[in-house]
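[1] Any chance you could fold what I've pasted below:
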Amino acid sequence: MVPVDNEGAERDAPLTAEKTRRTVPLPLTVFFVVAALVAGFVLGRPGHPLDTSADAGFLRDMSTHHAQAVDMAMIIYDETDEPRLKAVSYDIARTQQAQIGRMQGWLVQWGLTARGSQPPMTWMAGHDHGGPSGGAPDRMPGLATDEQMRSLADASGTDAEILFLELMIAHHKGGIEMAEAGADLAGDQMVVTLAGGMGTAQQSEIDLMNDMLVERGAEPVDD
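    Below is the predicted model of the structure:
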């Protein structure tokens, strides 16, 4: 089951008896409450973002981006015995999986599907991201290729740790680019807040992972 944000449920909660007393007869109150709940189920949260909005596009594409980070983190979690890297990879997997649930939950609340009618990354068109002629990026920023994912799965020991750190730093940099665009372009304050928090958290993890690269005799990934 996809987690659902409780804020919408609280806003849609029935009026209390104290608020309805001496105003609207109880049968009519029940009718209006049921009608509101049905409308909320069909249409989503009042004023919800549209299928083609930056909000929906960000939630969908960041969910896909996060899913790869979870896969990468669990690969190295199973491979490494180094306690700090094991803790970092587990935290990345746990945090980003939870955020996937949150983002998919909002889409459900809004009555939107997990996949939209537009190609991935369309929502970023026009944002200052370095894409061609101000259009949408050619590919999702920071996403590892299938070959890189296979290399990570096949690697072992320190080589696997270094490759993971390099790939995850690049992945986080792309995630920050998407998060900054989401915070700028989204209209729903929940999405804006989530995107802003993602950027801050991932930059902190980049700094930590660069330190871990140096500890393993590798060069840090430049900005």
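[2] From here on, just use CA atoms for contacts and neighbour counts.
    Will do.
[3] and the helix or strand containing Ala181, which residues are buried?
    For Ala181, the enclosing helix or strand under DSSP states H and E is helix 157-185. Applying a neighbour-count criterion of 16 or more other Cα atoms under 10 Å, one finds 160-183, 185 buried in helix 157-185.
[4] tell me what that helix is packed against?
    If contacts are counted by 3 or more Cα pairs under 8 Å, 6 or more residues apart in numbering; DSSP states H and E, helix 157-185 sits against helix 54-79, helix 146-154, helix 189-215.
[5] Could I get those in a markdown table, plus columns for mean neighbour count and distance to Glu7?
    A markdown table is the format used below for the helices and strands packed on helix 157-185 (neighbours: other Cα atoms under 10 Å; distance: least, Cα to Cα, whole Å):
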| stretch | mean neighbour count | distance to Glu7 |
| --- | --- | --- |
| helix 54-79 | 21 | 17 |
| helix 146-154 | 14 | 37 |
| helix 189-215 | 17 | 10 |
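[6] which one of those lies closest to Gln104?
    When those are compared by Cα to Cα, helix 54-79 sits nearest Gln104, at 7.1 Å.
[7] Now the helices and strands packed on helix 157-185 in CSV, please, with extra columns for distance to Ala9.
    Shown next, in CSV, are these (distance: least, Cα to Cα, whole Å):
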stretch, distance to Ala9
helix 54-79, 20
helix 146-154, 39
helix 189-215, 15
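[8] Looking at these, spot the one closest to Met121.
    That would be helix 54-79 among those, by Cα to Cα, at 6.8 Å.
[9] Downstream of that closest one, the next helix or strand is which one?
    In N-to-C order, the element after helix 54-79 by DSSP H and E is helix 83-109.
[10] Name the residues of that next one that are buried.
    Counting neighbours by 16+ other Cα under 10 Å, helix 83-109 gives 85-86, 88-90, 92-93, 96-97, 99-109 as buried.
[11] Which other helices and strands does it contact?
    Packing partners of helix 83-109 (3+ Cα pairs under 8 Å, 6+ apart): helix 54-79.
[12] The structure of the following sequence is requested for comparison with the preceding one:
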Amino acid sequence: MGMTRTHWASITAVVLALLFAGGATLATAGDGGSSGPAAPTAESADAGFARDMSVHHQQAVEMSFVVRDRTDDEEVRRLAYDIANTQANQRGMMLGWLDLWGLPKVAPDAEPMAWMASGGGDGKDPHAGHSMAKAGEGSLMPGMATAEQLARLGRLSGERAEIEYLQLMIVHHNGGVDMAEGCVRLCTVGPERELARGMVDAQRSEVELMVDLLKKRGAQVRT
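    Presented below is the predicted three-dimensional model:
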């Protein structure tokens, strides 16, 4: 089953509590305290994940708002609302962390997903580069829709729009899960790892729901 708005409200409250706890720790380090950990660097997995997943989430929010205007199906509209609301909130958290760490939200000179391909810097992570290899042609990160696919979604309506959205979002979520699993392995800030772990669980649950919704419409998952 998909996560309800009430479930997401509870999850958000917990994550916000973790955010403030992590923020207090990093603020202490920033004040020159010797006991606290240093803030992540711009090249770290923590910063790379926050930057890249913020972009990834933004596209999910945009696609969800598009389909809400293209269908009257309440089940799909509710799913789209939950995805847009949750991912917009999570994006705000990640951008807030970058502000807290004094790091740029955009790194023009950094390759997307470089933080994950590095395997944390030791070159021994068997998953290193996995998500980069899955990035689709014309997209920057795993699962992201191309400009052509987004334009097509915007031209459709009714069940055709529902199917297109579900197919695109399943691929998008699967790519996001790969990225979040990378952060769980490589990120060093506890609250960020917990947020990433929550993304993995929630998006896998939503993928199961979306597969069922596709089956109801006689459509298959796009590979």
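[13] before we move on, back to that, quick check: angle from the helix holding Ala181 of the first structure to helix 189-215?
    If you take axes from the mean of the first three to the mean of the last three Cα atoms, to 10 degrees, helix 157-185 of the first structure sits at 150 degrees to helix 189-215.
[14] Check the offset of helix 157-185 of the first structure from the chain's centre.
    13 Å (Cα atoms, centre = their mean, to the nearest Å).
[15] go on, stretch 96-108 of the first structure?
    The answer for stretch 96-108 of the first structure is 7 Å, by Cα atoms, centre = their mean.
[16] average offset between it and the second structure?
    After superposition onto the second structure, stretch 96-108 of the first structure sits on average 0.4 Å from its aligned residues (mean Cα distance after the TM-score superposition for the first structure).
[17] Now do that stretch: which range of the second structure does it align onto?
    Alignment of stretch 96-108 of the first structure against the second structure: residues 87-99, by TM-score structural alignment.
[18] Looking at the helices and strands packed on helix 157-185 of the first structure, which is nearest to Arg11 of the first structure?
    helix 189-215 (14.1 Å).
[19] which one of the helices and strands packed on helix 157-185 of the first structure lies closest to Val30 of the first structure?
    Closest among these, once you apply Cα to Cα, is helix 189-215, at 29.8 Å.
[20] quick one, that closest one and helix 83-109 angle?
    Going by the same axes, to 10 degrees, helix 189-215 of the first structure makes 160 degrees with helix 83-109.
[21] could you give the angle of helix 189-215 of the first structure to helix 54-79?
    Going by the same axes, to 10 degrees, helix 189-215 of the first structure makes 30 degrees with helix 54-79.
[22] Centre of the chain to helix 189-215 of the first structure, how far?
    13 Å.
[23] Could you do stretch 211-223 of the second structure as well?
    That offset, for stretch 211-223 of the second structure, works out to 22 Å (Cα atoms, centre = their mean).
[24] Following superposition onto the second structure, what is the mean distance for the helix holding Ala181 of the first structure?
    Averaged out, helix 157-185 of the first structure is 0.5 Å away (mean Cα distance after the TM-score superposition for the first structure).
[25] Just the angle for that helix relative to helix 146-154, thanks.
    140 degrees.
[26] what's the counterpart of Asp81 of the first structure in the second structure?
    Using TM-score structural alignment, Asp81 of the first structure pairs with Asp72 in the second structure.
[27] Then His66 of the first structure?
    That one, His66 of the first structure, aligns with His57 by TM-score structural alignment.
[28] List the contacts of that match.
    Contacts for His57 of the second structure (Cα atoms under 8 Å, 6 or more residues apart in numbering) come out as 87-88, 91.
[29] Run the residues you listed past the first structure and keep the common ones.
    Retained contacts for the contacts of His57 of the second structure in the first structure, judged by both residues aligned by TM-score structural alignment, their matches' Cα atoms under 8 Å, are 87-88, 91.
[30] Nearest to Gly32 of the second structure among those residues?
    Arg91 (28.3 Å).
[31] Would you agree the match of Asp81 of the first structure is in contact with Ser157?
    No. Proximity of Asp72 of the second structure to Ser157 does not meet the contact threshold set by Cα atoms under 8 Å, at 9.3 Å.
[32] more crowded one of the two?
    Between Asp72 of the second structure and Ser157, counted using other Cα atoms under 10 Å, Ser157 has the larger neighbour count: 18 against 14.
[33] measure the more buried one to Val67 of the second structure for me?
    Per Cα to Cα, to the nearest Å, Ser157 of the second structure is found 8 Å from Val67 of the second structure.
[34] Which among the helices and strands packed on helix 157-185 of the first structure is found nearest to Pro27 of the first structure?
    Going by Cα to Cα, the one of those nearest Pro27 of the first structure is helix 189-215, 34.7 Å.
[35] With the second structure overlaid, how far apart is that closest one on average?
    Counting by mean Cα distance after the TM-score superposition for the first structure, helix 189-215 of the first structure comes out at 0.6 Å.
[36] which strands and helices sit next to that helix?
    Helix 189-215 of the first structure packs on helix 157-185, going by 3+ Cα pairs under 8 Å, 6+ apart.
[37] quick one: the helix it packs on aligns where in the second structure?
    So helix 157-185 of the first structure is aligned with residues 158-186, judged by TM-score structural alignment.
[38] what sits against the match of Asp81 of the first structure?
    Gly158.
[39] Now with 6 Å, please.
    Listed by Cα atoms under 6 Å, 6 or more residues apart in numbering, Asp72 of the second structure has no contact partners.
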